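Asker: One predicted model, sequence on top.
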Amino acid sequence: MTHSLEFRAGILARYEDVYTPEALRALEALAPLDQRRRELMAQRTARRKRRAEQGERITFLDPAALIPGTQITVADARAGNFDGAVIPPDLTRQWIQGTGPATKPRSDVRSGIRNVAYALLSGADGWMFDGEDALGQVDTMSLDNHRNLKLAIARDPLFLEVAEEVASEMNRWAEGFFGHPIIADWRGQLDFTTVLYRARGLHLDDRHIRLQGHGFSASIADLALYVANNHERLRAAGRSVVLYLPKIQTAEEAAFWNSLLLALEGHLGLPTGTLKAYVLVEQIEQCFQLMEIRAALSPHFVGFNTGRWDYINSVSDALAWDRAFVNPNIQSITMTYGYMRTYEDRVRRAMNTPDRNGRFALWQGGMEPNIPVGSEAGVAASMKRAVAGAEREQREGASGKWVAHWKMVHIVRPVWERAGQDNQAGRAFPALTYGPEDAAGLTRLEDAPRTIAGARDLLSVALQYGNAFLRGFQAAALKPADFFGNDDVLYLMEDMATGEIRLSILWEWLHKGATFTEADAATGTAAGDAFTPALFARLLDEEYAKLRQAGNRDVHDDSKGTTLPIARAIVRTYVQSDTKAPWYVDLLNLNLGVEELAVAEARIARFLEAFEKDGTRMTENQDF
């Protein structure tokens, strides 16, 4: 035990290569800032509660106000009157960034580190090694993630041995799919991809550390471990130390992240601005404060990323009180739909607003979840859609895109190769404006289907995702049960965001009496009928039964009597509860390692009781 931090029994000895003396000192240096993090999370809950009780809409900030935690006014931030970060050479061209964790559930180092080899040999310009939405949290996965990254960055002999094996496997696949290999020099290829790391969000607690008897920030844990353990090797190789910051809601929270980065740079003796940060725009409140977030994070901020599922979830959650706001089927909510179109447009305008030094920032486009595995016709159709989506984002001004699987890199990257520009920073777009129409556009609905099939999709994937999470697979290939065995419909690589949005929309439909736009003979539902509690219960039973009967390929047999019933209990309770829980992940984290339904149900009930009473979120590891 250090002076103020408490660690799970035996964890320091098992992971002394992760909890190095340098990392422990960095954790101690940042630990006092956790109290401020807790205050900011309490403010989040209070804002959410106030808006729900008063029917209050999110608004733009007062131009004359100071951004909390800074000496920058809102007006100055919007005008670019701040010193933004210099984009380093290894971030100037990021046509394709892959995303995924650096390990697998319950794996040894040789098996888990294969994930890193696939990533760094993929041909992606950058790879975001995920500590958050795509990384399972069972057992010690978060620490295995750090260990494997450290070994790979150090070019440990074991990693090099595994990388050589993986390169051969990747080339065999490419020869079958493309008709030619994709890796000529595997050692040289390892140095092509920029390493990026996504820390966990401010709303999450670490599972292995406590501070003064309560939970400790997962963000601080990830930041300290990754940077302290890897900055020297990265910088010696001429590479940047780059972080992705998730789930930020306000410029005040961005300023807090900036204080963490500054404190860590100071502790490690690094020049200010050494640490670079992308920000994921995953929360609607961010879109009211984009330039303010850029300014609050200067001189570290390099760009925004436009995700889809998390952002939709935040809109649904922010308007849970508004009975007139009801989303359609999830398939209809593309980046060109209503409020999503406005969101993307505001991000690209913010990125192309210069700071006072004439510097712009980067816009990394959204996720391509397809995997080229399925029937010939299914793969061809899906890859055509994937390329068309990339072409649309490139036309709109994105400097690059995300993919969820290494096999997609060489399919999508040619879109930017043909364009031939390192990035699109500085492309001319209209200036951001902050009037009533701008605010209205961020919640604009458009006519689109809302169907029983759409409800089944929401339920099936939500159940499957919860089950996968509880088994340790926080990134999983999923599709609705009605398409199991149909190889024309491809699996999509999904992470925590897919679960969040599906439960949010189901809650929205049930508690706002959403009506269907089409009839459904199987359920006897007519167009105009409401999504009732009885219908929800029936569909939940039917979709759950399909998963119980599915083959091991789609639903692991060892989960059907253990974690799958727990996933059903969480889905049922979340959707039926009059008080909307803020995060699906809270209830999943609460039940990691649990396989007894009665234990899980008791934890679910305690969570909702505490949240309904005073907004307390149970986020600490119950099995510490």
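Answerer: Received it, and whenever you're ready, just let me know what you need.
Asker: contacts and neighbour counts: CA atoms only from here.
Answerer: Will do.
Asker: Now do the contacts for the residue nearest to the spatial centre of the chain.
Answerer: Nearest to the mean C-alpha position of the chain, by Cα atoms, centre = their mean, lies Asp133 at 4.6 Å. Neighbouring residues of Asp133 by Cα atoms under 8 Å, 6 or more residues apart in numbering: Arg200, Gln474, Ala475, Asp495, Met496, Ala497.
Asker: Check Ala13 too.
Answerer: For Ala13, no contacting residues are found, by Cα under 8 Å, 6+ apart.
Asker: Check the spacing between it and Asn145 real quick.
Answerer: Going from Ala13 to Asn145 by Cα to Cα, to the nearest Å gives 17 Å.
Asker: For the chain, which segments are assigned as strands?
Answerer: Secondary structure of the chain by DSSP state E: the strands cover 5-7, 96-100, 126-130, 194-198, 205-211, 214-217, 241-245, 275-281, 301-306, 362-368, 400-403, 476-478, 492-494.
Asker: Output the ones you listed in JSON lines, with mean neighbour count and distance to Gly55 appended to each entry.
Answerer: Listed next are these as JSON lines, based on neighbours: other Cα atoms under 10 Å; distance: least, Cα to Cα, whole Å:
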{"stretch": "strand 5-7", "mean neighbour count": "16", "distance to Gly55": "41"}
{"stretch": "strand 96-100", "mean neighbour count": "27", "distance to Gly55": "37"}
{"stretch": "strand 126-130", "mean neighbour count": "25", "distance to Gly55": "36"}
{"stretch": "strand 194-198", "mean neighbour count": "25", "distance to Gly55": "34"}
{"stretch": "strand 205-211", "mean neighbour count": "21", "distance to Gly55": "30"}
{"stretch": "strand 214-217", "mean neighbour count": "22", "distance to Gly55": "31"}
{"stretch": "strand 241-245", "mean neighbour count": "23", "distance to Gly55": "30"}
{"stretch": "strand 275-281", "mean neighbour count": "24", "distance to Gly55": "24"}
{"stretch": "strand 301-306", "mean neighbour count": "26", "distance to Gly55": "27"}
{"stretch": "strand 362-368", "mean neighbour count": "26", "distance to Gly55": "31"}
{"stretch": "strand 400-403", "mean neighbour count": "27", "distance to Gly55": "36"}
{"stretch": "strand 476-478", "mean neighbour count": "19", "distance to Gly55": "36"}
{"stretch": "strand 492-494", "mean neighbour count": "21", "distance to Gly55": "33"}
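Asker: hold the first one in mind and look at this next one:
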Amino acid sequence: MAVPQERLDPGPLTVHGNTAAYASLLTADALAFLADLHHRFDARRRELLAARDERQARWDAGALPDFRADTRAIREGAWQVAPVPPALRDRRVEITGPVERKMIINALNSGAKVFMADFEDSSTPTLANQLDGQENLIDAVAGTISYRSPDGRDYKLGANPAVLIVRPRGWHLPERHFLVDGEPMAGALVDFGLFVFHNARALQARDRGPYFYLPKLEAMEEAALWDAVMAHAEHQLDLPRGCMKATVLIETLPAAFEMDEILHALRERVVGLNCGRWDYIFSYLKTLRGHHDRLLPERGQVQMTVPFLKAYSELLIKTCHRRGAFAMGGMAAQIPIKGDDAANEAALEKVRADKLREVHAGHDGTWVAHPALVPVAQAIFDRYMPEPNQLHVLREDVHVTRDQLLAPACGTITRAGFDNNVEVALRYTAAWLDGLGCVPIHHLMEDAATAEIARAQLWQWLHYAGDVISDCVPLEFPDGAPIDMALFDQALAAHTHRLRESTHPGARRAEDAAHLLSELTHAEQLGAFLTLPAYQQLA
């Protein structure tokens, strides 16, 4: 049944949209709590976003990211982070997914040690998605969450659910439905604020935090802002100082140069860093968009064994373990392939090899995107990490320089790789516009991060072609055929037609997605985020 349009007005904060079904969530006290967060912290958030733009302008003009001279004392100091709470000392396998009801239940019951409930890269931020997600998590924290599927199957929590960690949106994403003094709130503060207001006391009473994953940070000052937000929320909700714990995703190239500093800024509450590999590849492309000598080949060739990713992951392990923090591995995006045993086994073997690399390198745990991969990853970590973690693996053999973190990866661009990028970027964008932020495409679980890689690579190849001669990544197909906009336009039109005529998620938004992707790809500058212009087109 359609919900009537409603406007809640507790003083300075107004919520616009179909909100009548969420009266128990959007209480006057909850909205006052959100408004307080906005008034206290949004000005600083905007300053930090402006600082991002200033740094990017320097890099576009020819400068390169580097370790900060003004924070050398932090990097060279002998400090450590606060002790990791018992509930998070064994994180060998974590599963991630959107805050959809059935997925939450399946993830919590998956056998993973941790479930990261994602309001960010695997969720489309429609008002209904975000608010339904908050209500789903309230029921999950209470242990009462259940779901009946259209075919009559019932889902409910098992006896030993995974530990819950919530990922709010990044600092850059607005929430246009929540306005304070006429300005949109930060999506991060809405997601965080509603979750802690309704769940923090119950979680803290069970020694379960609350716990958070913090995405898209680029500098220690952005981490310090999160520390201030959490400290203020603890005070307002009468919680013990430091009970809110955070794991930070190192998924931007600038953050790789400030891992010590980010840990230091959050030292009373941080428990680890995570190799957010897919966003990190995208950030490499975006940060170095003005440097024609920093090319990357097609996505399938940019594995964690290439030099710049190997350096990043090993530096993360060394940095974390020196400070007493966990070093979490990255996402396995594969999903089961039904009806083809050979192909399925080949996909699982890729997962095993990836997890074997991580555990031997010294990671304390890893991520998977599908419940069927939990036992696959766990078997590797159980065998090679019998203890709860590997904090004792200090990796003193690792010495990473700026040039190693910035080194381009050599390889090729095939017709199949080019075409796959067009298809993935289009199909994901269409599904996102249709309200689905996590989409299986060719047996891989694609989210905003992987779609960003696809569209950023297309921009890079197309805008550099003809102007850049590289022995590392030739900007032509192996047969010598050129890579040009005419080819992109042709491929986009063909995939748009196929998507429009298909039953794939987002088929009805195919034309909208194609128009957006064309605009972004033809633009003179690589856009910062796909989700920012796409957000303006959400219903």
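Answerer: Thanks, I have it. What you see is a predicted model, and the numbers here were worked out from it, not measured in a lab.
Asker: TM-score for this pair?
Answerer: The TM-score (TM-score structural alignment, normalised by the length of structure 2) is 0.92; 524 aligned residues with a Cα RMSD of 2.5 Å.
Asker: got the contacts of Asp133 of structure 1 as TSV, with neighbour count and distance to Arg233 of structure 1 columns?
Answerer: Converted to TSV, those look like this (neighbours: other Cα atoms under 10 Å; distance: Cα to Cα, whole Å):
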residue	neighbour count	distance to Arg233 of structure 1
Arg200	26	23
Gln474	26	29
Ala475	24	29
Asp495	26	30
Met496	24	31
Ala497	23	32
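Asker: Among those residues, name the ones in helices.
Answerer: Counted as lying in helices by DSSP state H, out of those, are Met496, Ala497.
Asker: For the contacts of Asp133 of structure 1, work out which two are farthest apart.
Answerer: Arg200 and Ala475 (14.7 Å; Cα to Cα).
Asker: picking up where we left off before, aligned against structure 2, show me the partner of the residue nearest to the centre of structure 1.
Answerer: In structure 2, Asp133 of structure 1 lines up with Asp121, judged by TM-score structural alignment.
Asker: Likewise for Glu508 of structure 1?
Answerer: Matched to structure 2 by TM-score structural alignment, Glu508 of structure 1 sits across from Gln460.
Asker: Pull the number of nearby residues for its match.
Answerer: Using other Cα atoms under 10 Å, Gln460 of structure 2 is surrounded by 22 other residues.
Asker: check contacts around it.
Answerer: Residues counted as contacts of Gln460 of structure 2 (Cα under 8 Å, 6+ apart) are Leu285, Arg289, Leu295, Leu526.
Asker: and the gap between the second one and Leu295 of structure 2?
Answerer: When you say that, I think you mean Arg289 of structure 2. Applying Cα to Cα, the value for Arg289 of structure 2 to Leu295 of structure 2 is 9 Å.
Asker: Between those two, which is the more surrounded one?
Answerer: Neighbour tally, Arg289 of structure 2 and Leu295, criterion other Cα under 10 Å: the higher count belongs to Leu295, 26 against 22.
Asker: Skipping adjacent residues, who's closest to that one in space?
Answerer: Pro408 (5.9 Å; Cα to Cα, 6 or more residues apart in numbering).
Asker: State the distance from the one you found to Leu296 of structure 2.
Answerer: Separation of Pro408 of structure 2 from Leu296 of structure 2 (Cα to Cα) stands at 6 Å.
Asker: next one: Arg44 of structure 2
Answerer: In this view, Arg44 of structure 2 and Leu296 of structure 2 are 35 Å apart by Cα to Cα.
Asker: Out of the two, name the residue with the larger neighbour count.
Answerer: Comparing Arg44 of structure 2 with Leu296 by other Cα under 10 Å, the one with more neighbours is Leu296, at 24 against 15.
Asker: What's that one aligned with over in structure 1?
Answerer: Using TM-score structural alignment, the partner of Leu296 of structure 2 in structure 1 is Asn327.
Asker: can I assume that match is in contact with Trp507?
Answerer: No - no contact is recorded between Asn327 of structure 1 and Trp507 when judged using Cα atoms under 8 Å, the distance being 10.8 Å.
Asker: what residues are up against Ala28 of structure 2?
Answerer: Pro10.
Asker: Quick check: the gap between it and Leu13 of structure 2.
Answerer: Distance, Ala28 of structure 2 to Leu13 of structure 2, by Cα to Cα: 10 Å.
Asker: returning to what we had before: now structure 1: which of the contacts of Gln460 of structure 2 match?
Answerer: Checking the contacts of Gln460 of structure 2 against structure 1 (both residues aligned by TM-score structural alignment, their matches' Cα atoms under 8 Å), the contacts still present are Leu285, Arg289, Leu295.
Asker: Show the contacting residues for Asn274 of structure 2.
Answerer: Asn274 of structure 2 touches Thr247, Val248, Leu249, Ile250, Glu251, Ala327, Met328, Gly329, Gly330, counting by Cα under 8 Å, 6+ apart.
Asker: Not counting residues beside it along the chain, what's closest to the aligned residue in structure 1 for Ile165 of structure 2?
Answerer: When structure 1 is aligned by TM-score structural alignment, Ile165 of structure 2 is paired with Leu196. Spatial nearest neighbour of Leu196 of structure 1, chain neighbours left out: Met128 (4.4 Å); criterion: Cα to Cα, 6+ apart.
Asker: Good, we can wrap up now.
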